[in-house]
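Asks: kindly return the folded structure for what I paste below:
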Amino acid sequence: MANLWNNIVGDKKRYKQFKADVQALPEAYAQTLTALQTYIWNFAKSGAMMDVLEEILHMFQESAAENVPVQQVIGDDPVEFAENIMTQYPEELWLIKYRTRLRQQVKKAEQL
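Replies: You can find the predicted model right below:
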């Protein structure tokens, strides 16, 4: 029970720190990361995407420090950017699991 409590408190602190770090970004970066977060949470299994979001945060922090425009970081399509990042974390996404299952089912059906 103590481990569960420590995990909950630790996750809450981690998320609060993440939110504070996002707010410290230049406005364009903060708004973009908030939008990406909203999109990514739609595909995450039980809040497991903090590693992904923190990776994006660090990328944005470095780019902001170097005055790189947000669009240059994410490219022309923010969905493509988000999905490219998410594919690096298939174990954290229910979407990847279901895509894989669908591909396997169709492949199996084709063999009948």
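Asks: from here on, just use CA atoms for contacts and neighbour counts.
Replies: OK.
Asks: buried sites along stretch 59-77?
Replies: Neighbour-count burial for stretch 59-77 flags 60, 61, 63, 64, 70, 74 (criterion: 16 or more other C-alpha atoms under 10 Å).
Asks: I misspoke; the intended subject was stretch 21-38.
Replies: 22, 25, 29, 30, 32, 33, 34, 36, 37.
Asks: for these, which one is nearest residue 93?
Replies: residue 37 (13.6 Å; C-alpha to C-alpha).
Asks: contact partners for that closest one?
Replies: Residue 37 sits next to residue 53 when contact means C-alpha atoms under 8 Å, 6 or more residues apart in numbering.
Asks: what are the buried residues along the lengthiest helix in the chain?
Replies: Longest helix in the chain by number of residues (criterion: DSSP state H): helix 2-24. Buried residues in helix 2-24, counting neighbours by 16+ other C-alpha under 10 Å, are found at 18, 22.
Asks: compare with the first, here's sequence two:
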Amino acid sequence: MTMWIDKLVGDLADKKSYLEYKARVKKLPPGYRETAKALERYLMYMGPSDDGKALIAMVGDLADLLEQSAADATPIRLLVGDDPAEFAETFLDNYAGGSWIRKERTRLADSIDRAIVEQAKL
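Replies: From the prediction side, this is the model:
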């Protein structure tokens, strides 16, 4: 019976975990809170869109990282480095699941590889 409920409303445990993550972010000091929001926005766009479990793990780990950094008073720039996108990409590499951009990168590389094979046949 719960299968149709999960299909209709999604995995309630994942939703609960996500809401817990959002509550944790609200408790962060302002700079860390803004960092969390910015990283979340980027990671949601680039992240594991087809794997809910990986997504929940990712945001949970993000909250852990920022909570610990705030507790240790780690400067945000020291945490994310000079290139926040590079930091986010490296962070994202730890999680399974594919985003549309990852799939398109793979598709592009595969297409070029096939084109090279075809060219070699000439």
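Asks: got a TM-score for the pair?
Replies: Once the chains are laid over each other, their TM-score by TM-score structural alignment, normalised by the length of the first structure reads 0.86; 112 aligned residues with a C-alpha RMSD of 2.0 Å.
Asks: hang on, the earlier thing: looking at the buried residues of stretch 21-38 of the first structure, which are in helices?
Replies: 22, 29, 30, 32, 33, 34, 36, 37.
Asks: what distance do you get for the equivalent of the last one over in the second structure to residue 114 of the second structure?
Replies: Under the alignment (TM-score structural alignment), residue 37 of the first structure pairs with residue 40 in the second structure. Taken as C-alpha to C-alpha, to the nearest Å, the spacing of residue 40 of the second structure relative to residue 114 of the second structure amounts to 35 Å.
Asks: ditto for residue 13 of the second structure
Replies: For residue 13 of the second structure relative to residue 114 of the second structure (C-alpha to C-alpha), the value is 43 Å.
Asks: do residue 103 of the second structure as well
Replies: 16 Å.
Asks: ok, residue 71 of the second structure next?
Replies: Taken as C-alpha to C-alpha, the span from residue 71 of the second structure to residue 114 of the second structure is 51 Å.
Asks: which of the helices or strands spans residue 113 of the second structure?
Replies: Taking DSSP states H and E as the criterion, the element that holds residue 113 of the second structure is helix 100-121.
Asks: now swap in residue 90 of the second structure and tell me
Replies: Short version, using DSSP H and E: residue 90 of the second structure is in helix 84-92.
Asks: which stretch of the first structure lines up against that helix?
Replies: Using TM-score structural alignment, helix 84-92 of the second structure pairs with 78-86 in the first structure.
Asks: run the chain-centre distance for the matching stretch.
Replies: 9 Å (C-alpha atoms, centre = their mean, to the nearest Å).
Asks: please apply the same query to stretch 16-32 of the second structure.
Replies: 15 Å.
Asks: cool, stretch 105-122 of the second structure as well?
Replies: So, by C-alpha atoms, centre = their mean, the centroid of stretch 105-122 of the second structure is 29 Å from its chain's centroid.
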